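>>> return a 3D structure for these sequence lines:
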Amino acid sequence: MIGECKKYEGWPAEPKVEPSEACCAVWQRANIPCLCAGVTEEKEKVWCMEKVVYVAKFCKKPLQPGYQCGSYTVPPVLGQ
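Take a look at the predicted model:
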């Protein structure tokens, strides 16, 4: 995940850039509960959770609204 996706999921929150196929391939194999359980306060200083949610959705393995990943709660989808 770090090698393939860091440039798409790090700070600052903008701009959001479409991730590479290699990054999406990593996301497709990711164990989301395990990944999110390992998100610490220190990691949240490196990884922009808003971008993590964007990349997950782009890669067709979205985090569900209300899901807790580290201290970040995935927001509801607007318009629903």
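>>> C-alpha only now, for contacts and for neighbours.
Noted.
>>> could you check what's spatially nearest to the residue most central in space within the chain, not counting adjacent residues?
In the chain, the residue lying closest to the centroid (CA atoms, centre = their mean) is Val52, at 1.8 Å. Setting aside the residues directly before and after it, Val52 is nearest to Glu9 in space (CA to CA, 6 or more residues apart in numbering), at 5.3 Å.
>>> and this one, so I can compare the two:
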Amino acid sequence: MPATNVSYMTWVLVAAMLFSGSDIVSGQCQGSIQDLKICVPYFQKKGPKIPPSQACCDAIKGVDILCVCHHLPPDIGELISIEKVVFVLQVCREPLAPGTKCGSKNIKALLS
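Prediction:
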């Protein structure tokens, strides 16, 4: 399972970035942002793209991802791979439309 390859520091940093402001995001976005923590191993910067687990896809389907993307801090790309987030969303059949901005990245640029 990819989770064993994620360093403790990566978990701490990503969790801090994604979830420290989760009250703000949760208040504005539908679904439980906390449920997305199961997907963190698939978003790590190092290593290949790995198809997500069904549990990750289920978590994604329960959250308004477009809203979450809109509220991600611009520097989230320093901690996770937005390209891998786009890949995971596509695999889970919850793709973002070209032109969508997630964090500081334009999804159209990532799809080409």
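>>> what about whichever residue in structure 2 pairs up with the residue nearest to the centre of structure 1, which SS state?
Following TM-score structural alignment, the counterpart assigned to Val52 of structure 1 within structure 2 is Val85. When states are read from DSSP: H, G, I helix; E, B strand; the rest coil, the local structure at Val85 of structure 2 comes out as helix.
>>> got it, and Ala97 of structure 2?
Under three-state DSSP, the three-state class of Ala97 of structure 2 is coil.
>>> ok, the aligned partner of it in structure 1 - contacts?
When the two structures are superposed using TM-score structural alignment, Ala97 of structure 2 falls opposite Gln64 in structure 1. By CA atoms under 8 Å, 6 or more residues apart in numbering, the contact set of Gln64 of structure 1 is Val74.
>>> Gln64 of structure 1 and Pro15 of structure 1: what is the separation?
Here Gln64 of structure 1 is placed at a distance of 22 Å from Pro15 of structure 1 (CA to CA, to the nearest Å).
>>> kindly report the same for Glu9 of structure 1.
The span separating Glu9 of structure 1 from Pro15 of structure 1 equals 10 Å under the rule CA to CA.
>>> what's the answer for Met49 of structure 1, then?
Met49 of structure 1 sits 13 Å away from Pro15 of structure 1, taking CA to CA as the criterion.
>>> would you map the strands across structure 2?
Listed in chain order, the strands found in structure 2 under DSSP state E are 101-102, 105-106.
>>> the first one vs structure 1, mean deviation?
It refers to strand 101-102 of structure 2. Once the two are superposed, strand 101-102 of structure 2 sits an average of 0.9 Å from its aligned residues in structure 1 (mean CA distance after the TM-score superposition for structure 1).
>>> count of neighbours near Met9 of structure 2?
Neighbourhood size, Met9 of structure 2 [other CA atoms under 10 Å]: 9.
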